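# For reference, the sequence and a predicted model appear below.
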Amino acid sequence: MAQPNQQKFPAVQGGGSLIVAWQIKGKRVLVVGGGEVAAGRILNCLNADALVTVVSPLARLNSEVAYRVAQNEVTHIDRNFEPSDLDGADMVLVAVDDPEASSTIWKLCKEKRIIANIADVPPECDFYFGSVHRDGPLQIMVSTNGKGPRLASTIRKFIAKQLPSNAGSAIETVGQLRVKLRQIAPRPEDGPKRMAWMTKVSDAYSLSQMCELTEEDMANLLRYYPSGKVPSMDVLQSLRGNPDGSKLDVFDGSFGFSVGA
């Protein structure tokens, strides 16, 4: 059997983490602690629609965590951690200034096979939190694999400054277009063609142009799908109020126009 050409494949770079978009909506997350670090963990989980329980004496809650409790955004248990708090938990986040207690909780989580993150103790973490830029549906995470959280924040801010201010809105528009496309091409066998066409759309228009697409634009754009073509933005805009393309020189009268990018 012939050996594959090694130069055609990327080299393995060990020592990294598997960065995924973890869906924890409706999952039970236990947060042990009520300080600044806990507040950040809690917000991250609430943003992901998790069900959060905080275990910490009331007197040790900082103002943000106390606010979450007062607004009933989290469930609060007003005492120190007890092993029974792990019952039913899908994830445990520990953020207390007590290394011995933290390690004890970590060991209990391992016994119960519950994934856990012990703040500021990389060896006792099943996963790390990164520094996240959020703009609507857009999320960009920078991770240093637990080695430099503050540097991760600096890098994240640098990346965010390079992005256009409307990046999130453009993604919302793409999402709407995908939903509409699936409505007109719902069959599983349509999948490859849908994906290929959406790739062309994403490559044809800039982020700012995506943001400018109206409901009428999307309806006109979808008329090109059967032919697999994507019109230029100029052509698409010329169809506003002119859906039959009568003002265009390149219309062949079929379902979809003969011009494409």
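Thanks, I have it.
# use CA for all of it now, contacts and neighbours both
Fine.
# okay, now the closest residue in space to residue 178 that isn't next to it in sequence: neighbour count?
Spatial nearest neighbour of residue 178, chain neighbours left out: residue 198 (7.5 Å); criterion: CA to CA, 6 or more residues apart in numbering. Using other CA atoms under 10 Å, residue 198 has 19 neighbouring residues.
# contacting residues around residue 77?
53, 54, 55, 56, 57 (CA atoms under 8 Å, 6 or more residues apart in numbering).
# Tell me the one of those residues nearest residue 223?
Of all the contacts of residue 77, residue 53 has the smallest distance to residue 223: 49.1 Å, by CA to CA.
# out of the contacts of residue 77, who has the most neighbours?
residue 54 (28 neighbours).
# what's the helix or strand for that one?
strand 51-55 (DSSP states H and E).
# that older thread, can I get the contacts of residue 77 in a markdown table including distance to residue 38?
Below are the contacts of residue 77 laid out as a markdown table (distance: CA to CA, whole Å):
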| residue | distance to residue 38 |
| --- | --- |
| 53 | 11 |
| 54 | 9 |
| 55 | 10 |
| 56 | 10 |
| 57 | 13 |
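# Which one of these is nearest to residue 244?
For the contacts of residue 77, the nearest to residue 244 is residue 53 (57.0 Å; CA to CA).
# That closest one is in contact with residue 72, isn't it?
No: if you go by CA atoms under 8 Å, residue 53 and residue 72 don't touch, sitting 10.5 Å apart.
# sorry, back to before: so how far is residue 238 from the residue nearest to residue 178?
21 Å (CA to CA, to the nearest Å).
# How many neighbouring residues does the closest residue to residue 172 other than its chain neighbours have?
Once flanking residues are discounted, residue 172 sits nearest to residue 137: 6.9 Å by CA to CA, 6+ apart. Close neighbours of residue 137, defined as other CA under 10 Å, add up to 13.
# does residue 137 really touch residue 173, like I thought?
No: counting by CA under 8 Å, residue 137 stays clear of residue 173, with 10.5 Å between them.
# ranges for the helices of the stretch 51-200 of the chain?
Using DSSP state H, counting those that start in this stretch, the helices assigned to the stretch 51-200 of the chain run over residues 63-70, 99-112, 149-162, 167-184, 191-204.
# Out of those, flag the one nearest residue 42.
Closest among those, using CA to CA: helix 63-70, at 7.9 Å.
# Put this next to the previous one:
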Amino acid sequence: MAEPSYPDVRGGGSLILAYQVRNKKVLVVGGGEVRTSAFDDKDSVSGFVDAAHTDTQVAAGRIVRLLEADANVTLVSPRSGLNPEVAYRAAQKQVIYHDRVFEPSDLDDPAITMVMTAIDDPEASSRIWKLCKERRIPANIADVPPECDFYFGSMYRDGPLQIMVSTNGNGPKMANIVRRRIEGSLPPNIGDAIAKVGALRKKLRQVAPGNEQGPKRMKWMTKVCVQWSLEELCDMETEDMDRLLESYDPDEVPSFQKVRSGLEPGEWEFDGSFGWSCVI
């Protein structure tokens, strides 16, 4: 009997997840473009007296990503150092903003899910990271890979579709180049197709509720996605979904053309899709 073949384990990677932070609290430290104090300069007993320059693009970009993931973002940074985009987010109350320098007590809130820093002083950032470790809070210290519990990759998004390319901290620019190559190879309407597949799945759960239907639902949806083209999935309308769902019980997937024809399932055999010939 042949030995089973299994894939080799290749260490050194990251566990890439779609982490749901909806309604969860995330602390961002830094959000400007001029040199500001990262820590309270009165906290000299603990040694937090370093200056730290907050990185413009990092702070703004990460705040946007968090907001798009529906997180509750708390930003700590002096107002005098905010860059225009971050200042706009604060003015629009898209984030909970504290106009001051970071204080160790900012990490005392048990609701904090993760911490991100965007300051270019490695020593100051490391101190925040150590505080996070003491409190077992996952942290990302910008531009310091060894002090990151998680990384940001180069992201492509089209509606519900999200693709992240990560180099595990080795080459952020390379991640961007690879992401652009992937983006250029995708059809322009793939986001719409995925959104409509999601709508079809919701309707299917209403037609066939219950956990016992789970395996059949998955198998049937897989056949739909394989047999219908992306263009057809994108063109699918509500009426098409309703007609298509009539084929769920018999576990069939008719063509898009048959569904769009408006005929009943029993009439599909005679819809003329294979052509007619007349011999005289």
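Received the coordinates, thanks. Just so you know, these numbers come straight off a predicted model, no measurement behind them.
# contact partners of stretch 5-21 of the second structure?
Taking CA under 8 Å, 6+ apart as the rule, stretch 5-21 of the second structure contacts 66, 69, 70, 71, 168.
# which parts of that stretch are buried?
Under the neighbour-count criterion of 16 or more other CA atoms under 10 Å, stretch 5-21 of the second structure has residue 21 buried.
# and if you look at stretch 173-182 of the first structure?
173, 174, 177, 181.
# follow-up on the earlier one: map the residue nearest to residue 172 of the first structure across to the second structure for me.
In the second structure, the residue equivalent to residue 137 of the first structure is residue 160, according to TM-score structural alignment.
# quick one, what contacts that match?
191, 194, 195.
# Now do it against residue 91 of the second structure, distance only.
Using CA to CA, one gets 28 Å for the distance from residue 160 of the second structure to residue 91 of the second structure.
# what does residue 237 of the second structure give?
40 Å.
# Map residue 74 of the second structure across to the first structure for me.
Checking TM-score structural alignment: residue 74 of the second structure goes with residue 53.
# Please list all residues in contact with residue 68 of the first structure.
residue 74.
# if we can go back for a sec, could you say which one of the helices of the stretch 51-200 of the first structure comes nearest to residue 89 of the first structure?
helix 99-112 (9.6 Å).
# so that closest one corresponds to what in the second structure?
Under TM-score structural alignment, the match for helix 99-112 of the first structure is residues 122-135.
# so how far does the matching stretch sit from its counterpart in the first structure?
Here stretch 122-135 of the second structure, set against the first structure after superposition, deviates by a mean of 0.5 Å using mean CA distance after the TM-score superposition for the first structure.
# Using neighbour counts, pick out the buried residues of that stretch.
Quick answer for stretch 122-135 of the second structure (16+ other CA under 10 Å): 124, 125, 128, 129, 131, 132.
# Would you check which pair of the residues you listed lies furthest apart?
Greatest spatial distance among these (CA to CA): 124 and 132, at 12.8 Å.
# tally of neighbours for the residue opposite residue 221 of the first structure in the second structure once aligned?
Matched by TM-score structural alignment, residue 221 of the first structure corresponds to residue 244 in the second structure. Using other CA under 10 Å, residue 244 of the second structure is surrounded by 23 other residues.
# ok, residue 244 of the second structure touching residue 254?
Yes: the criterion here is CA under 8 Å, and residue 244 of the second structure meets it with residue 254 at 7.3 Å.
# check contacts around the equivalent of residue 212 of the first structure over in the second structure.
Aligned counterpart of residue 212 of the first structure in the second structure: residue 235 (TM-score structural alignment). Residues near residue 235 of the second structure by CA under 8 Å, 6+ apart: residue 193.
# 10 Å instead, please
189, 192, 193, 196, 229, 256 (CA atoms under 10 Å, 6 or more residues apart in numbering).
# What are the boundaries of the strands in the first structure?
Ranges of strands in the first structure, per DSSP state E, are 28-32, 51-55, 75-77, 91-94, 115-118, 131-135, 138-142.
# Take those and write them to a markdown table, including distance to residue 40 of the first structure.
Output for the strands of the first structure, formatted as a markdown table (distance: least, CA to CA, whole Å):
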| stretch | distance to residue 40 of the first structure |
| --- | --- |
| strand 28-32 | 11 |
| strand 51-55 | 12 |
| strand 75-77 | 16 |
| strand 91-94 | 11 |
| strand 115-118 | 13 |
| strand 131-135 | 11 |
| strand 138-142 | 15 |
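# Residue 137 of the first structure and residue 144 of the first structure, how far apart?
Distance from residue 137 of the first structure to residue 144 of the first structure, by CA to CA: 23 Å.
# what do you get for residue 86 of the first structure?
In terms of CA to CA, residue 86 of the first structure sits 29 Å off from residue 144 of the first structure.
# likewise residue 91 of the first structure?
21 Å.
# Also residue 156 of the first structure?
11 Å.
# anything in contact with each of these two?
Contacts common to residue 156 of the first structure and residue 144, judged by CA under 10 Å, 6+ apart, are 130, 131, 150.
# Report how many residues lie close to the second one.
The reference is to residue 131 of the first structure. Neighbours of residue 131 of the first structure (other CA under 10 Å): 20.
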